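Enquirer: I would like to see how this sequence folds:
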Amino acid sequence: MKQQLLEKLTEKQDRIIEIRRYLHAHPELSFQEENTAAYIANFYKGKDCDVRTNVGGHGVVVTIDSGKPGRTLAIRADFDALPIQEETGLPFASENPGVMHACGHDGHTAYMLILAETLIEMKNQLQGKIVVLHQPAEETPPGGAIAMIRDGCLDGVDEVLGIHVMSTMPTGEIAYREGAIQTGRASFKVKITGRGGHGSSPHMANDAIVATSEFVVALQTIISRRLNPFDVGSITIGSFDGKGSSNVIKDAVTLEGDVRAMTEATRTLIEKEIRRILDGLAVMFGVTYDLDYKNDYPVLVNDVALTEFVTKSLQETAIAEVTEITRCEPQPPSEDFAYYAQERPSCFFYVGAMPANGVFYPHHHPKFDINEASLLIAAKAMGAIVADYTTK
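Expert: Purely as a prediction, here's the structure:
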């Protein structure tokens, strides 16, 4: 059955690419993916499956029921784009100004649609159920996963799988890791207020830029002096809004920052220390502050047993296009797939998608692109695992 599935997917490779290129040319931002959701739902019309739309917003949930007893496996693909002006020069580049599929979600959706279609065609050879999660809004907190979960997308589901294509990995390589594999994150915005004045008379003012600069420097002591050296964490200040005139002392400065951590305990500690430094800053400089701190995507933790099953399935399947299966290091970005992993045993793994010429740009770059050969690999990898899972 598995070999038949792989052969069918090979025959449909051109359709996977065609779908990917259509979606790439018609990207939509997180929480605005109305047309993409309609395209996905329309794809399943007339097919022998159950389709739920508007799940947690624009989510689409497809259930493939073999009619035989067995476990239920969910497989997830996201479909939102980013607020980036595309600079790839591709003939199928984005037709929506300022919006771009710069993370591969168009490819995720394309491979998943064709894989789901093929599983539907072969469902009499399966056992149990396959639930396809077409998820919107992965890129923007609070994310689409948590709303879909609240709307019942995991009801009856035993375990969850997901794939991300990676432009930084050679095409043909598949990477996995058990345990914590992607960071949890938080974001914050803080306004530090002093007292404005004339640049010639600093003694009559209270310079918010000086106080805020001290805060920026002090933040890095959290990483260097408050975290265990074996823990992973980072704090980035991405916006420092202190623009003014050269001879005017600013009365207020607004900062925006990003926090990443590989355990929830570390994420909690970083927040505690940020608040403590701000309290000390207020006393030290005589300023006040207004902090808006938001924890969003948790640490993504792969279930050990399920990851072992996934890697064994991949290693024992002869996928001609796969050149290497490796255990990778944890990945710094965050992923709202983590919410599924909090609810059910889950495994999230990676498929290399580096362009054939070896020239690649990182995800979220205006020149980001993928090797479309990676999409067949993703379909076959996920398909092989599904086949093993539903026939074991």
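Enquirer: C-alpha from now on. contacts and neighbour counts both.
Expert: Will do.
Enquirer: ok so residue 189 is a strand residue?
Expert: Yes - the assignment for residue 189 by DSSP: H, G, I helix; E, B strand; the rest coil puts it in a strand.
Enquirer: contacting residues for the most centrally placed residue in the chain?
Expert: Nearest to the geometric centre of the chain sits residue 335, at 3.5 Å (Cα atoms, centre = their mean). By Cα atoms under 8 Å, 6 or more residues apart in numbering, the residues touching residue 335 are 138, 182-184, 297, 300.
Enquirer: so residue 200 sits right up against residue 246, yeah?
Expert: No - with contact defined as Cα atoms under 8 Å, residue 200 does not count as touching residue 246 (10.5 Å).
Enquirer: can you work out which residues contact both of these two?
Expert: Residues within reach of residue 200 and of residue 246 at once, by Cα under 8 Å, 6+ apart: there are none.
Enquirer: got JSON lines for the contacts of residue 335, with distance to residue 227 and secondary structure too?
Expert: Formatted as JSON lines, the contacts of residue 335 follow (distance: Cα to Cα, whole Å; DSSP: H, G, I helix; E, B strand; the rest coil):
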{"residue": "138", "distance to residue 227": "29", "secondary structure": "coil"}
{"residue": "182", "distance to residue 227": "18", "secondary structure": "strand"}
{"residue": "183", "distance to residue 227": "15", "secondary structure": "coil"}
{"residue": "184", "distance to residue 227": "16", "secondary structure": "strand"}
{"residue": "297", "distance to residue 227": "20", "secondary structure": "coil"}
{"residue": "300", "distance to residue 227": "20", "secondary structure": "strand"}
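Enquirer: where's the residue nearest to the centre of the chain relative to residue 246, distance?
Expert: As for residue 335, its distance to residue 246 is 42 Å (criterion: Cα to Cα, to the nearest Å).
Enquirer: ok, residue 25 next?
Expert: From residue 25 to residue 246 the distance is 45 Å (Cα to Cα).
Enquirer: neighbour count winner among the two?
Expert: Each of residue 25 and residue 246 has its neighbours counted (other Cα atoms under 10 Å); residue 25 has more, 19 against 9.
Enquirer: now the more buried one, nearest residue through space, not along the chain?
Expert: residue 94 (4.1 Å; Cα to Cα, 6 or more residues apart in numbering).
Enquirer: second chain to compare with the first, below:
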Amino acid sequence: MNFQHYNELGINFRRFLHIHPELGREEHVTSDYCQLQFKKLGYKITPCFETGFYADLYVSPTLPTIAFRADMDALPADEKPGVVVCSQNPGAAHLCGHDLHMAIGLTAAAIMADHRRYLTANVRFLFQPSEEMFRGGAESMIAEGCLEGVSQVFGLHNDPQIDCGKIAIRHGVMSSNGDQYKLSIEGKSSHAAAPHLGLDALSESVRLLNAFKAIVTDHIDPNKTALISTCMLKAGEAPNILARSAVIEGSIRSFDTAVQKTLKEHFMAEIETTERHGFTTSLEMMGYPAIENHDGETDRVITAASSILGSENILTDYPPMVGSEDFSYFIKQTPGAFFFLGSGDHANGISNPLHSNPFITNEACILIGARIFAKLAGI
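Expert: Below you'll find the predicted structure:
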């Protein structure tokens, strides 16, 4: 088959989507554009959870249905000018490559529609809102029925630190358990010259920050991966007033469910200590479980990708992602597999990590991802 037409198509999809990024649950232009492309290809569209939807191409009622997921949301950032295209929406930018993921899905959908006689399954594309910042859309889409009748589900994430033309996949764990927290601490302000009359929320925040770090060293097997990262601390109103309130935000991550439970138990114990010190606290915590690939579906991806890229370009010993992904909910519900698609080009200086600003990628990865999806569907 000659795929040159699909290469150009995929790049055009990606550039439009990159120029028009939208934040989670605000992906109105994004969703409308993607739905229009699917309708042109003859897919049936079903709205699913706010701006989300799924698109079906039916071949036969006797065949199974396999699903492919793409996330649609951008990150809250003003993008610096890149090499090819740049966000035109202030405050939103595709710095994680979700524009690539949608372009891959749309390109795969075009290949499948044009060659539907070769399909060995009915296909469904899940276009999901709000993957970033633990506001995930996967659980809500599942609750609204996006996986009904689906026998297998597949997903990917681009990785610019892997060269284009390679993928990374492994049996079992592919990402961490990840919980994001926001802890508000309320104390009592006083003049800095009379600290004994106040309750210093800033000092207590610093105590907690150090205590959280000590949880990993004091309670977790050093052979296990574990992180508690405090990334934001806001406190204080003036240089001569003790901070009445403070807010700290961060994340808790591990690959092992038991380790994650231990981290969170000691985390909560430290907050209880803060309350015994006289402070009032309020905690918000949200997170995603680890992605755990199923063996049979993992082998299917390896076989499909090997036929396109060669087995030497399939990295099966690549370490799991320490970040988190709500594709984990799809794969807990339905057998499936998730892989990292190389989108970098080290020879030409393209190896920036995800969330870099600007986000630079090798657009040739779009067709590769689309062809792997199409191969999984029988083409």
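Enquirer: against the first structure, where does stretch 89-106 of the second structure fall?
Expert: Mapping stretch 89-106 of the second structure onto the first structure (TM-score structural alignment) gives residues 96-113.
Enquirer: tell me which residues in that stretch are buried?
Expert: Within stretch 96-113 of the first structure, the residues that qualify as buried by neighbour count (16 or more other Cα atoms under 10 Å) are 99-113.
Enquirer: swap in stretch 44-59 of the first structure?
Expert: Buried residues in stretch 44-59 of the first structure (16+ other Cα under 10 Å): 44, 49, 51, 53, 55-59.
Enquirer: ditto for stretch 277-287 of the first structure
Expert: 277-278, 281-282, 285, 287.
Enquirer: okay if I get those as TSV plus distance to residue 158 of the first structure and secondary structure?
Expert: Below are those laid out as TSV (distance: Cα to Cα, whole Å; three-state DSSP):
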residue	distance to residue 158 of the first structure	secondary structure
277	44	helix
278	44	helix
281	49	helix
282	50	helix
285	54	helix
287	52	coil
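Enquirer: separation between the equivalent of residue 265 of the second structure over in the first structure and residue 330 of the first structure?
Expert: For residue 265 of the second structure, the aligned position in the first structure is residue 272, judged by TM-score structural alignment. Distance, residue 272 of the first structure to residue 330 of the first structure, using Cα to Cα: 25 Å.
Enquirer: settle it for me: which of those two has more neighbours?
Expert: residue 330 (16 against 12).
Enquirer: map that one across to the second structure for me.
Expert: Correspondence of residue 330 of the first structure to the second structure, assessed by TM-score structural alignment: residue 320.
Enquirer: again with residue 339 of the first structure
Expert: Counting by TM-score structural alignment, residue 339 of the first structure lines up with residue 329 in the second structure.
Enquirer: now residue 135 of the first structure
Expert: Per TM-score structural alignment, residue 135 of the first structure is aligned with residue 128.
Enquirer: so its match makes contact with residue 53?
Expert: Yes - proximity of residue 128 of the second structure to residue 53 meets the contact threshold set by Cα under 8 Å, at 6.9 Å.
Enquirer: okay, those two: which has more neighbours?
Expert: Applying other Cα under 10 Å to residue 128 of the second structure and residue 53 shows that residue 128 carries more neighbours, namely 29 against 21.
Enquirer: got a list of what residue 16 of the first structure touches?
Expert: 110-111, 114, 375-376.
Enquirer: preserved in the second structure, out of the residues you listed?
Expert: Under the criterion both residues aligned by TM-score structural alignment, their matches' Cα atoms under 8 Å, these that remain in contact after alignment to the second structure are 110-111, 114, 375-376.
Enquirer: quick one, helices of the first structure?
Expert: 2-11, 13-25, 34-43, 105-121, 144-150, 208-221, 264-285, 304-315, 338-343, 373-391 (DSSP state H).
Enquirer: the third one corresponds to what range in the second structure?
Expert: Read that as helix 34-43 of the first structure. Counting by TM-score structural alignment, helix 34-43 of the first structure corresponds to 28-37 in the second structure.
Enquirer: ok, and the closest non-adjacent residue to the counterpart of residue 204 of the second structure in the first structure?
Expert: Using TM-score structural alignment as the criterion, the counterpart of residue 204 of the second structure in the first structure is residue 211. Leaving aside its sequence neighbours, residue 211 of the first structure sits nearest to residue 285 (Cα to Cα, 6+ apart; 6.3 Å).
Enquirer: residue 178 of the first structure -> the second structure?
Expert: Using TM-score structural alignment, residue 178 of the first structure pairs with residue 171 in the second structure.
Enquirer: who's in contact with its match?
Expert: Here residue 171 of the second structure is in contact with 292-295, 298 (criterion: Cα under 8 Å, 6+ apart).
Enquirer: buried ones among those?
Expert: By 16+ other Cα under 10 Å, those give 292-294, 298 as buried.
Enquirer: these in strands, which ones?
Expert: Under the assignment DSSP state E, those contribute 292-293 to strands.
Enquirer: possible to save the buried ones among the contacts of residue 171 of the second structure as JSON lines with distance to residue 353 of the second structure?
Expert: Compiled in JSON lines, those are given as follows (distance: Cα to Cα, whole Å):
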{"residue": "292", "distance to residue 353 of the second structure": "23"}
{"residue": "293", "distance to residue 353 of the second structure": "23"}
{"residue": "294", "distance to residue 353 of the second structure": "27"}
{"residue": "298", "distance to residue 353 of the second structure": "25"}
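Enquirer: which of the buried ones among the contacts of residue 171 of the second structure sits closest to residue 164 of the second structure?
Expert: Closest approach between these and residue 164 of the second structure, by Cα to Cα: residue 298, at 19.9 Å.
Enquirer: over in the first structure, tell me which residue corresponds to that closest one.
Expert: Counting by TM-score structural alignment, residue 298 of the second structure lines up with residue 307 in the first structure.
Enquirer: from what I can see that match touches residue 177, true?
Expert: Yes - the pair residue 307 of the first structure / residue 177 is scored as a contact, 7.3 Å apart, by Cα under 8 Å.
Enquirer: residues in contact with residue 283 of the first structure?
Expert: Contacts of residue 283 of the first structure (Cα under 8 Å, 6+ apart): none.
Enquirer: swap the cut-off to 10 Å and go again
Expert: residue 277 (Cα atoms under 10 Å, 6 or more residues apart in numbering).
Enquirer: got it, and residue 93 of the second structure?
Expert: Counting by Cα under 10 Å, 6+ apart, residue 93 of the second structure touches 17-23, 73-80, 86-87, 99, 355, 357-359.
Enquirer: for residue 234 of the second structure, same thing?
Expert: Taking Cα under 10 Å, 6+ apart, one finds 184, 202, 205, 243, 245-249 in contact with residue 234 of the second structure.
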